[in-house]
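Participant: Just a sequence and a predicted model for now, questions to come.
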Amino acid sequence: MRTKVGIVGAGPAGLLLSHLLHLRGIESVVLEKRSREYCERRVRAGVLEQGTVDVLNEAGVGERMRREGLPHHGIELRYGGAGHRIPFEKLIPGRSITVYGQQEVVKDLIAARLAAGGEIHFEVPDVALHDLTGSPYITFQGERLDCDVIAGCDGFHGVSRPAVPEGELTFFEREYPFAWLGILARVKPSAEELIYARTERGFALHSMRSPEVSRFYLQVPPDEQVENWPDDRIWAELKARLETVPGFTLETGEILEKGVTPMRSFVTEPMQYGRLYLAGDAAHIVPPTGAKGLNLAVADVRVLTQALDHWYRTGSTELLDAYSATCLKRVWRAQHFSWWMTTLLHTFDSDDAYGRRLQTSYLDYVTSSDAAATTLAENYVGLPW
């Protein structure tokens, strides 16, 4: 087998890269170890930046997103018994977010690739990368796929990043002393926009996936077991952390899924080695507080598509050589924003009265100063390309 771009991973990064390359006449093959059903059902991120929405629309895969996605023009910061809205439409005119589940983006991209005759191989075991600084190729299941370049889009635990020889990459990371217990519930959202709540009991997030399905998160200890959280306990704790302003009542209902997500920050430098280019979670992880993971993946593959297109059209490797440096500018900005949102809203050491006072002081500043609120809004909706 031979192709121009071998893509490892059929998540949003790999699928979108394959589709964007197809639109430019560049062939690719996508290899994925999981089943199609798993990829299309795995619930992950749900907040799309303005730039991500624009890319999906420009790529011709945004029809269902425009029909079913939920545009939001603000978020609420809830603390100290009051809610404070950050109005995107006032602070960043013309830019907003869209709530549309990552699994829905994956469904749209798979359908588009298959409709165009794209090659996506699911349930592919034993993927390995070879000769990354020469003539790269991928082996799997007794097969060999030769390619001009390889795109590692297979996530934090994938095979792409470990294929780079030890010492060639530098890792920057931070683990947080808590995790998120997340649930998906068949219940109408109790608010029209996302609510980020800081309380002495810990952080809580009220989100949504559709007019009938809501998404919630609770700050829990890093080693928490989901078995310790029966449905009644989850709803009781969500009420305690969200029903802190007059007149707000949290709707409850059937819980469809629940799971515990560790919180970490991670960056690989550089994001390339030889003819291997890392994108998305294979290169960087952010805590989900800033809603940047999926959006960074889209930004990465947008840059990589432009670089590959330039190389195939002109023979120049200028943009490919600059891929890592170009992506890392946005990556580190998103890392800082995600770290800042996380430290601003979560409960850390219960004895750290000084730290809690600092959090409250900065929340007061963000919710009373247009300058500070604009900084939050600009980063949240996504910096321009």
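Facilitator: Nice, I can see it. Numbering: from 1, shown residues only.

Participant: Only C-alpha atoms from now on, for both contacts and neighbour counts.
Facilitator: Will do.

Participant: all helices of this structure, in order?
Facilitator: 12-23, 36-41, 50-58, 63-68, 88-91, 102-115, 231-242, 293-314, 318-321, 323-345, 353-368, 370-381 (DSSP state H).

Participant: Give the other helices and strands that the fourth one contacts.
Facilitator: Pointing back at helix 63-68 there. Applying 3 or more C-alpha pairs under 8 Å, 6 or more residues apart in numbering; DSSP states H and E, we find helix 63-68 packed against no helix or strand.

Participant: Need the winner for burial among the helices of the chain.
Facilitator: Compared across the helices of the chain, helix 12-23 shows the largest average neighbour count, a mean of 25 (mean count of other C-alpha atoms under 10 Å).

Participant: between that helix and helix 293-314, how big is the angle?
Facilitator: Following axes from the mean of the first three to the mean of the last three C-alpha atoms, to 10 degrees, one obtains 30 degrees for the angle between helix 12-23 and helix 293-314.

Participant: Measure how helix 12-23 sits relative to helix 50-58, angle-wise.
Facilitator: In terms of direction (the same axes, to 10 degrees), helix 12-23 departs from helix 50-58 by 40 degrees.

Participant: So what touches helix 12-23?
Facilitator: Contacts of helix 12-23 with the rest of the structure, by C-alpha atoms under 8 Å, 6 or more residues apart in numbering, involve 7-9, 27-30, 59, 102, 105-106, 109-110, 112-113, 151-154, 279-280, 294, 297-298, 300-302, 304-305, 309.

Participant: repeat that with 7 Å
Facilitator: 7-8, 27-28, 59, 105-106, 109-110, 113, 153, 279-280, 297-298, 301, 305 (C-alpha atoms under 7 Å, 6 or more residues apart in numbering).

Participant: One more: stretch 129-136?
Facilitator: Counting by C-alpha under 7 Å, 6+ apart, Tyr137, Ile138, Thr139, Asp146, Cys147, Asp148, Val149, Ala163, Gly274, Arg275, Leu276 sit against stretch 129-136.

Participant: Pasting the second one now:
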Amino acid sequence: MRTEVVIIGAGPAGLLLSQILNRAGVSTVVLEKHSREHVLSRIRAGVLEWGSVETLRGAGVGRRMDVEGSMHEGVSLGFANEGFRIDFTARCGRAVMVYGQTEITKDLYEAQDALGATIVHEAMDVAIEEMAGQAIVSYTTGRTRQRVTANYIAGCDGFHGVSRRSIPADRRTEFERVYPFGWLGVLCETPPAAPELIYANHPRGFALASMRGPMLSRYYLQVPAGTDPAEWSDAAFFDELRRRLPHKVAIRLVAGPSVEKSVAPLRSFVTEPMRYCRLFLAGDAAHIVPPTGAKGLNLAIADVVYLAEALIAQLRDGDRRALDAYSDRALARVWRAIRFSWWMTTMLHRFPDQTPFDQRIQEAELDAVATSEAAQTVLAENYTGLPY
């Protein structure tokens, strides 16, 4: 096949990039190693910055989000079993939208089908054969080896994908911090404990009360790294969750049987640069953030905004300035999000070597946020999304 941009990975980043490019008249081929059913079965978070909301609308995939998504104009932080709310609209004039990543992926698939976009599922053994003079990617379907020749390659295939690993090791620098804990997450068909997200610091560990809809709740507990979710019964999970949440929320908590239960590890990771020859990285292929700041999906969308703009300028107008600046532009935003996620993570979680002094410092930090409009404004600006 011959196309202008070959995109590796049919997650939200790859599909959104294909959607924006095709609407601008740029041809794409998307390669995905899993089936469509598998991609749509993955349950992920869905707190959208306002810039992400506007980007999805602009790409023609915002109709269902606007009907079914939940607008949140604030968030609550808790410590010592008490809590306080940060009003986003009062502090920065923006809000966030809670809309599941799986639903975004469904919307993107429908939009891609309507455009007649080319998406190859179960493309196995994807290999980047050339990315200097031209871009060539090969893959296997069944017993047949196929090849795609393109102008550029967009690596949107996640942390474990082939794209980042195709850049020579001596041409990339990687930064990583692995946290000594994870999030045990439970999805249950019960009404949420609160109308907005609640992040709670507690001497026993972090907790988060979230939601996916009016009758679908998502809750998290900090657990040691390597925890097997099967070790936790539903009853034990909700008992511990009540201990860690603010009292006023805990007494309203409706427990229910878990629909899904898993443990997500926490890490910060960045690779530099996000470009090598004709290969451009976007999303988790280039960076990972702890989920504490709700930045993972939003960073991927920001990357796509920058990359789509740059590719359209080059392929349609012959202007390569934005393409040459892509990596530096994206990384500047990535590192600010990494810092925010690190700050939220260190302020809210209990570390293995944490002392009573450290706990008091965390509580003092939270108290400073609770009593300072300036501190709340900084948090609100970062949480609802820095400008593109």
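Facilitator: Received the coordinates, thanks. Just so we're clear, the structure is a prediction, and the values are computed from it rather than from any experiment.

Participant: Out of the helices of structure 1, which gets nearest to Phe216 of structure 1?
Facilitator: helix 231-242 (8.1 Å; C-alpha to C-alpha).

Participant: now that closest one: which residue numbers in structure 2?
Facilitator: Taking TM-score structural alignment as the measure, structure 2 aligns residues 234-245 with helix 231-242 of structure 1.

Participant: Can you get me the centre-to-centre distance for the matching stretch and its chain?
Facilitator: On the basis of C-alpha atoms, centre = their mean, to the nearest Å, stretch 234-245 of structure 2 is displaced by 26 Å from the centre of the chain it belongs to.

Participant: who's in contact with it?
Facilitator: With C-alpha under 7 Å, 6+ apart as the test, stretch 234-245 of structure 2 has contacts from Asn81, Ala200, His202, Ala207, Leu221, Ala250, Ala255, Pro257, Ser258.

Participant: filter these to the buried ones?
Facilitator: Listed as buried from the contacts of stretch 234-245 of structure 2 are Asn81, Ala200, His202, Ala207, Leu221, Ala250, Ala255, Ser258; burial here means 16 or more other C-alpha atoms under 10 Å.

Participant: and the fourth one, what pairs with it in structure 1?
Facilitator: Taking TM-score structural alignment for the superposition, Ala207 of structure 2 sits opposite Ala204 in structure 1.

Participant: list the contacts for its match?
Facilitator: For Ala204 of structure 1, the contact set (C-alpha under 7 Å, 6+ apart) comprises Tyr196, Ala197, Arg198, Tyr217, Leu218, Gln219, Leu238, Arg241.

Participant: Cross the residues you listed against strands and list the overlap.
Facilitator: Tyr196, Ala197, Arg198, Tyr217, Leu218, Gln219 (DSSP state E).

Participant: Translate the fourth one into the numbering of structure 2.
Facilitator: Matched to structure 2 by TM-score structural alignment, Tyr217 of structure 1 sits across from Tyr220.

Participant: ok, its match - how many residues close by?
Facilitator: Here the number of neighbours of Tyr220 of structure 2 (other C-alpha atoms under 10 Å) works out to 24.

Participant: repeat for Arg161 of structure 1
Facilitator: Arg161 of structure 1: 25 surrounding residues under other C-alpha under 10 Å.

Participant: Structure 2: which residue goes with that one?
Facilitator: Per TM-score structural alignment, the equivalent position to Arg161 of structure 1 in structure 2 is Arg164.

Participant: State whether that match and Ala285 are indeed in contact, as I suppose.
Facilitator: Yes: here Arg164 of structure 2 lies in contact with Ala285, judged by C-alpha atoms under 7 Å, at a distance of 6.1 Å.

Participant: Of all the helices of structure 1, which one is nearest Gly182 of structure 1?
Facilitator: Relative to Gly182 of structure 1, the nearest member of the helices of structure 1 by C-alpha to C-alpha is helix 231-242, separated by 9.7 Å.

Participant: got the end-to-end distance for stretch 275-293 of structure 2?
Facilitator: Start and end residues of stretch 275-293 of structure 2 are separated by 26 Å (C-alpha to C-alpha, to the nearest Å).

Participant: before we move on, the earlier item: out of the helices of structure 1, nearest to Phe178 of structure 1?
Facilitator: helix 323-345 (10.5 Å).

Participant: rewinding a little: turn the contacts of Ala204 of structure 1 into JSON lines, columns for distance to Gly382 of structure 1.
Facilitator: Formatted as JSON lines, the contacts of Ala204 of structure 1 follow (distance: C-alpha to C-alpha, whole Å):
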{"residue": "Tyr196", "distance to Gly382 of structure 1": "18"}
{"residue": "Ala197", "distance to Gly382 of structure 1": "21"}
{"residue": "Arg198", "distance to Gly382 of structure 1": "23"}
{"residue": "Tyr217", "distance to Gly382 of structure 1": "22"}
{"residue": "Leu218", "distance to Gly382 of structure 1": "25"}
{"residue": "Gln219", "distance to Gly382 of structure 1": "25"}
{"residue": "Leu238", "distance to Gly382 of structure 1": "28"}
{"residue": "Arg241", "distance to Gly382 of structure 1": "28"}
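
Participant: which among those gets closest to Ser35 of structure 1?
Facilitator: The closest of the contacts of Ala204 of structure 1, once distances to Ser35 of structure 1 are taken by C-alpha to C-alpha, is Tyr217, at 27.0 Å.

Participant: which residues does the closest one contact?
Facilitator: Shown in contact with Tyr217 of structure 1 (C-alpha under 7 Å, 6+ apart): Trp180, Leu181, Gly182, Ile183, Ala204, Leu205, His206.

Participant: Could you identify which of those residues has the most neighbours?
Facilitator: The residue in those with the most neighbours, by other C-alpha under 10 Å, is Ala204 (28 neighbours).

Participant: Can you name the residues that contact Met274 of structure 2?
Facilitator: By C-alpha under 7 Å, 6+ apart, the contact list for Met274 of structure 2 reads Phe280, Leu281, Ala286, Ser327.

Participant: change it to 6 Å
Facilitator: Phe280, Leu281, Ser327 (C-alpha atoms under 6 Å, 6 or more residues apart in numbering).

Participant: Over in structure 1, tell me which residue corresponds to the second one.
Facilitator: This points to Leu281 of structure 2. Per TM-score structural alignment, Leu281 of structure 2 is aligned with Leu278.
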